[in-house]
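[1] make a model of this:
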Amino acid sequence: MALRDDALTVPLFTAADASRLVGVPAPTARRWLEGYSYQYRGERRTTAPRLGPHAKHVEGVLLMSFLDLLEVRLARRLRQRGVPWRNVDRTAVWFRDAWKAEHPFVLRRLRSDGRDVFAEIGRNLGDKALMRIGTDQYVFDAIVEPSLFDVLDFRPDGLPERLWPAGRDAKVVVDPARAFGEPILDAFGIPVRVLARAYVANDNDAARVASAFEIPVEAVEAALRFDAGLRVAA
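    This next block holds a predicted model:
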């Protein structure tokens, strides 16, 4: 599993990728991964990085790992549901201590254990939002199920290893062990970006691209639909 472990934690994804692939605005992802400064009552204050233990700058560009990317994704959901950052932080600490995991928010067991865990943490912290997550089926499902987990493939140890950013029917997967984490057509391993460029270079003729790459026209069309979605999200 050594190669796969490295793939999960190597910094590959930019803040722009977080926006396109998991719907977290790039400035938000950067603030969470880098920290930021702000003025409060005339005083300059600094917030430390909240997420992304593997995030780092490479040639001036902030990069995050696959697990960092998915953790940013869940943190966004919690914040959208009104959970204060101080309790997101404390919840993460609780999970790390209890589950002995560096990235507890992305573990598969969160899907089965999360309801009770959030309720327990909510009671300890006095956070009604977390208690609602734990006790109200609708609210909990809106955050944790099904969208956060149905688009992930997990290893036997419970860590996610692949993301289907537009759902499985889109046929496009993000696998950090393939094509350096670029979105690819799963069945053929061809990056969506490559097919989109070939489409433009071939006068927007999907059939010619399909012939050149020896894949079905439907596969090219699936890649183009996904690429169009990425451009909208950018």
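
[2] can we go C-alpha only for contacts and neighbour counts from here?
    Will do.

[3] tell me where this structure has strands.
    Ranges of strands in the chain, per DSSP state E, are 36-40, 43-47, 56-58, 61-63, 152-154, 160-163, 172-173, 184-185, 190-191.

[4] so which of the ones you listed comes closest to residue 84?
    The closest of those to residue 84 is strand 43-47. By C-alpha to C-alpha, the value is 14.5 Å.

[5] for the closest one, the distance to its chain's centre please.
    Centroid separation between strand 43-47 and its chain, computed with C-alpha atoms, centre = their mean, to the nearest Å, is 28 Å.

[6] now do that strand against strand 36-40, angle only.
    For strand 43-47 against strand 36-40, the angle by axes from the mean of the first three to the mean of the last three C-alpha atoms, to 10 degrees is 150 degrees.

[7] now for the spatially closest residue to residue 153 that is not a sequence neighbour: which residues touch it?
    Spatial nearest neighbour of residue 153, excluding adjacent residues (C-alpha to C-alpha, 6 or more residues apart in numbering): residue 162 at 5.1 Å. Contacts for residue 162 (C-alpha atoms under 8 Å, 6 or more residues apart in numbering) come out as 152-154, 173-176.

[8] quick one: which of those is nearest residue 186?
    Of all these, residue 186 sits closest to residue 173, with 5.7 Å by C-alpha to C-alpha.

[9] surely that closest one meets residue 186?
    Yes - using C-alpha atoms under 8 Å, residue 173 makes contact with residue 186 at a distance of 5.7 Å.

[10] return the most buried member of the strands of the chain.
    Comparing the strands of the chain by mean neighbour count (mean count of other C-alpha atoms under 10 Å), strand 172-173 ranks first with a mean of 28.

[11] contact partners for the spatially most central residue of the chain?
    By C-alpha atoms, centre = their mean, the chain has its centre lying nearest to residue 70, at 3.0 Å. Residues in contact with residue 70 (C-alpha under 8 Å, 6+ apart) are 22, 106.

[12] could you do residue 233 as well?
    19-20, 23.

[13] ok so, going back, tell me which of the strands of the chain lies nearest to residue 123.
    strand 43-47 (26.3 Å).

[14] counting by contacts, list what the closest one packs against.
    Counting contacts by 3 or more C-alpha pairs under 8 Å, 6 or more residues apart in numbering; DSSP states H and E, strand 43-47 packs against strand 36-40.

[15] residues making contact with the strand it packs on?
    44-49.

[16] follow-up on the earlier one: now the strands of the chain in a markdown table, please, with extra columns for distance to residue 94.
    Formatted as a markdown table, the strands of the chain follow (distance: least, C-alpha to C-alpha, whole Å):
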| stretch | distance to residue 94 |
| --- | --- |
| strand 36-40 | 24 |
| strand 43-47 | 20 |
| strand 56-58 | 25 |
| strand 61-63 | 26 |
| strand 152-154 | 22 |
| strand 160-163 | 20 |
| strand 172-173 | 31 |
| strand 184-185 | 36 |
| strand 190-191 | 38 |
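
[17] one more sequence to fold, the one below, so I can look at both together:
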Amino acid sequence: MGHIAQTEAAGLVGIGLYTPAEAGRLLLISPAKISRWLRGHEANGKQYEPLWRPQVDLGDEGIFLGFRDLQEVRVASTFIEKGLSAQRVRQAIELARDLVGEARPLSTAKFRSDGRTVFLQVVEEDGQTKLIDLFRKQFAFRDVIERSLTNLDYDEAGVPAVWWPLGRTKSVKIDPTRSFGQPIEAETSVPVDALVSAVEAEGSPEAAARTWDVPIRAVKRALAFRREMDMRSVA
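    The predicted structure follows:
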């Protein structure tokens, strides 16, 4: 976050901040694809509008995502993989906003339970028989949604609040109200980057644990998370 001015950073508290590259590693989705979805693009002389406007607007700094954007991308990507065009997903989002009453509706608890008719309406306009069959079946729709929104905790309003990118057992979570939404080790609430940097500076996980006064297991979880993200960067 060094490239973000302090005054701008203050306005990001509770929202989270991620570049397309960071989002791509967390979501296992191409950063270029994420940028295209959120910026819009031109192809074959036709202009395609963004799927939605990102939470974070830093002007000429480029595209950034908030925590809610991450969760919307997870769902949008799943439906695009099922054969729905990105622009049909955008249409579904527009319809779902009225249903849910949220600017980013796809990842809400209400959409998980009531959103089937939104996608059914969208695919019926295209006459795509297989997709219509998929979304007409409530169990199939729920399976698609549940697989795209695993390891997610909701607040009382049914809005995504905490995400466990590698699952709860790995003890690393993303909470937009903590550390600008960067991954933190759940047991200690210390940012993963801080623990990894301490290992690099001190020379060992044991020394890093002493520096932060945390259990060695917390440092090892942070290192394991970083290794996973680094492997995703290479892939």
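
[18] TM-score for these two?
    Overlay of the two chains. TM-score (TM-score structural alignment, normalised by the length of structure 1): 0.84; 223 aligned residues with a C-alpha RMSD of 2.4 Å.

[19] tell me how far the residue nearest to residue 153 of structure 1 lies from residue 176 of structure 1.
    In this view, residue 162 of structure 1 and residue 176 of structure 1 are 7 Å apart by C-alpha to C-alpha, to the nearest Å.

[20] check residue 90 of structure 1 too.
    29 Å.

[21] residue 45 of structure 1 now?
    Using C-alpha to C-alpha, residue 45 of structure 1 is found at 36 Å from residue 176 of structure 1.

[22] residue 164 of structure 1 too?
    12 Å.

[23] residue 18 of structure 1: neighbour count?
    For residue 18 of structure 1, the count of nearby residues is 24 (other C-alpha atoms under 10 Å).

[24] ok, the residue nearest to residue 114 of structure 1 when sequence neighbours are not counted - how many residues close by?
    Nearest residue to residue 114 of structure 1 in three dimensions, chain neighbours excluded: residue 134, at 7.4 Å (C-alpha to C-alpha, 6+ apart). The number of residues packed around residue 134 of structure 1, counting by other C-alpha under 10 Å, is 23.

[25] got a list of what residue 134 of structure 1 touches?
    Counting by C-alpha under 8 Å, 6+ apart, residue 134 of structure 1 touches 114-120, 122, 140.

[26] to which residue of structure 2 is it aligned?
    Matched across to structure 2, residue 134 of structure 1 falls on residue 135, judged by TM-score structural alignment.

[27] wouldn't residue 19 of structure 1 be in contact with residue 232 here?
    No - between residue 19 of structure 1 and residue 232 there is no contact, the gap being 10.4 Å when judged by C-alpha under 8 Å.

[28] which one's more surrounded, the two?
    Shown here are residue 19 of structure 1 and residue 232; by other C-alpha under 10 Å, residue 19 has more neighbours (19 against 8).

[29] excluding its backbone neighbours, what's nearest the counterpart of residue 185 of structure 1 in structure 2?
    Mapped onto structure 2 by TM-score structural alignment, residue 185 of structure 1 lines up with residue 185. Among residues not flanking residue 185 of structure 2 along the chain, residue 172 sits closest, at 4.6 Å (C-alpha to C-alpha, 6+ apart).

[30] give me the mean distance between stretch 70-81 of structure 2 and structure 1.
    Here stretch 70-81 of structure 2, set against structure 1 after superposition, deviates by a mean of 1.0 Å using mean C-alpha distance after the TM-score superposition for structure 1.

[31] which ones are touching the residue lying closest to residue 24 of structure 1 once chain neighbours are set aside?
    Sequence neighbours aside, residue 18 is the residue nearest to residue 24 of structure 1 in space, at 5.5 Å (criterion: C-alpha to C-alpha, 6+ apart). With contacts defined as C-alpha under 8 Å, 6+ apart, residue 18 of structure 1 is in contact with 24-26, 29, 69.

[32] just to revisit the earlier point, if you map the contacts of residue 134 of structure 1 onto structure 2, which are still there?
    Using both residues aligned by TM-score structural alignment, their matches' C-alpha atoms under 8 Å, structure 2 keeps these contacts from the contacts of residue 134 of structure 1: 115-116, 118-119, 140.

[33] save the residues you listed as JSON lines, and put in distance to residue 65 of structure 1 too.
    Below are those laid out as JSON lines (distance: C-alpha to C-alpha, whole Å):
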{"residue": "115", "distance to residue 65 of structure 1": "27"}
{"residue": "116", "distance to residue 65 of structure 1": "29"}
{"residue": "118", "distance to residue 65 of structure 1": "26"}
{"residue": "119", "distance to residue 65 of structure 1": "29"}
{"residue": "140", "distance to residue 65 of structure 1": "26"}
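
[34] with those residues in mind, which one is nearest to residue 105 of structure 1?
    residue 118 (11.5 Å).

[35] near that closest one, how many other residues are there?
    Neighbours of residue 118 of structure 1 (other C-alpha under 10 Å): 23.

[36] you'd agree it is up against residue 129?
    No - Residue 118 of structure 1 lies out of contact with residue 129 (C-alpha under 8 Å); the separation is 9.4 Å.

[37] just the contacts of strand 36-40 of structure 1 now: which is nearest residue 203 of structure 1?
    The nearest one, if we look at these relative to residue 203 of structure 1 and count by C-alpha to C-alpha, is residue 49, at 45.6 Å.

[38] that closest one and residue 91 of structure 1, how far apart?
    Using C-alpha to C-alpha, we find residue 49 of structure 1 at a distance of 16 Å from residue 91 of structure 1.

[39] so the two - more neighbours on which side?
    residue 91 (20 against 15).

[40] give the contact list for the counterpart of that one in structure 2.
    Residue 91 of structure 1 maps onto residue 92 in structure 2, with residues paired by TM-score structural alignment. Applying C-alpha under 8 Å, 6+ apart to residue 92 of structure 2 gives the contacts 118-119, 122.
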